[in-house]
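Participant: sequence unavailable; structure follows:
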């Protein structure tokens, strides 16, 4: 477990799956997560995803995000696409419980995850992608120190129009300072 001011990053538990399915099927949450068609996910699909991630030993890490005060599961974050040679990885984060939006839980989770990656996994660069309409997430990433590296123009089709996808990153030496 890794602890911040507001959150604890921990392993997923069996009882998290029901809430995870609720989060991923919430239209407002889902629109920020995936560039694919926002199709509902079943509990079985979520269980299969969890099993497949546990079986994957290629430097991927998945954490449940828990409210430190209440112990409530509120979302998740992950480290993906680790490039051991070049010391880079791609991350994802989701605060699925909308009661916790815009209250610092996302940035606290991101700080804890970023510290873990730089101090324990020994990466030099952390990358992420965010849709241009996800202004709350962009503000969160910038608050932690992520900087824009590029824009993929009209990369995502949502609600009848195209949106840009923003590429952001932070380096180990920038986070330390």
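Facilitator: Yep, that arrived. Everything numeric here is computed off the predicted structure, so don't read it as measured data. Residues are numbered from 1 along each chain as shown.
Participant: from here on, just use CA atoms for contacts and neighbour counts.
Facilitator: Noted.
Participant: could you measure from the residue at the greatest distance from the centre of the chain over to residue 61?
Facilitator: The centre of the chain is farthest from one residue, residue 160, which by CA atoms, centre = their mean lies 25.3 Å away. Separation of residue 160 from residue 61 (CA to CA, to the nearest Å): 34 Å.
Participant: do the same with residue 50
Facilitator: Going from residue 50 to residue 61 by CA to CA gives 11 Å.
Participant: am I right that residue 28 sits in a helix?
Facilitator: Yes. Checked against DSSP: H, G, I helix; E, B strand; the rest coil, residue 28 lies within a helix.
Participant: ok, it to residue 55 distance?
Facilitator: Residue 28 sits 30 Å away from residue 55, going by CA to CA.
Participant: one more to weigh against that first structure:
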């Protein structure tokens, strides 16, 4: 249904078009980017994808049947010695939401982290009001390990963050059980 391909400068305009205001940018990307999102900020992220052991893997999400770009996802702060990373900047473009693409792309990013990069744990942060994303993460096997009240401020709002993690052993166990291998 979907596949992850390397994100590049040719993909900037489509991603930027999805970021309609400062609140949404903060919700999606955290404080690293400032509104309005632009090419120089995205180039800075892509600079982390270079080298033999890059600290970032940045992907566009493609529908396999149409080759349309339908989203964006990143593996960030990849620590090869600690065998961990952060899953973040997960976005299904507005016109493609509600059809399972979000879950499919997270599953594919997790597979890349565990199988291709040989990592042992993935962490993420999600705002507690983003219940669809929390449901996707839990369905894949992520579990909550920390709740940070008032972790982010936006204008007069205070946002709570749920930290979640998934380790490779649990992921393998879930995949084997789902495939009837157990």
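Facilitator: That came through, no problem. Everything quoted here is computed from the prediction, not taken from an experiment.
Participant: report the TM-score for the pair.
Facilitator: The TM-score (TM-score structural alignment, normalised by the length of structure 1) is 0.84; 171 aligned residues with a CA RMSD of 2.2 Å.
Participant: picking that back up, the residue farthest from the centre of structure 1 maps to what in structure 2?
Facilitator: Superposed on structure 2 with TM-score structural alignment, residue 160 of structure 1 falls opposite residue 156.
Participant: likewise for residue 75 of structure 1?
Facilitator: Per TM-score structural alignment, the equivalent position to residue 75 of structure 1 in structure 2 is residue 71.
Participant: where do the helices sit along structure 1?
Facilitator: Using DSSP state H, the helices of structure 1 run over 16-25, 27-30, 43-55, 105-116, 135-144, 172-176.
Participant: what residues of the third one count as buried?
Facilitator: The reference is to helix 43-55 of structure 1. By neighbour count on 16 or more other CA atoms under 10 Å, the buried set for helix 43-55 of structure 1 is 46-47, 50.
Participant: what comes into contact with it?
Facilitator: Contact with helix 43-55 of structure 1 is made by 17-18, 20-21, 60, 62, as judged by CA atoms under 8 Å, 6 or more residues apart in numbering.
Participant: now for those: which two are most distant?
Facilitator: The most widely separated members of the contacts of helix 43-55 of structure 1, counting by CA to CA, are 18 and 60 (22.4 Å).
Participant: distance of the match of residue 160 of structure 1 from residue 138 of structure 2?
Facilitator: Using CA to CA, we find residue 156 of structure 2 at a distance of 30 Å from residue 138 of structure 2.
Participant: tell me the centre residue of structure 1?
Facilitator: The centre of structure 1 sits closest to residue 93, judged by CA atoms, centre = their mean, with a distance of 1.2 Å.
Participant: distance check, it against residue 62 of structure 1.
Facilitator: Residue 93 of structure 1 sits 10 Å away from residue 62 of structure 1, going by CA to CA.
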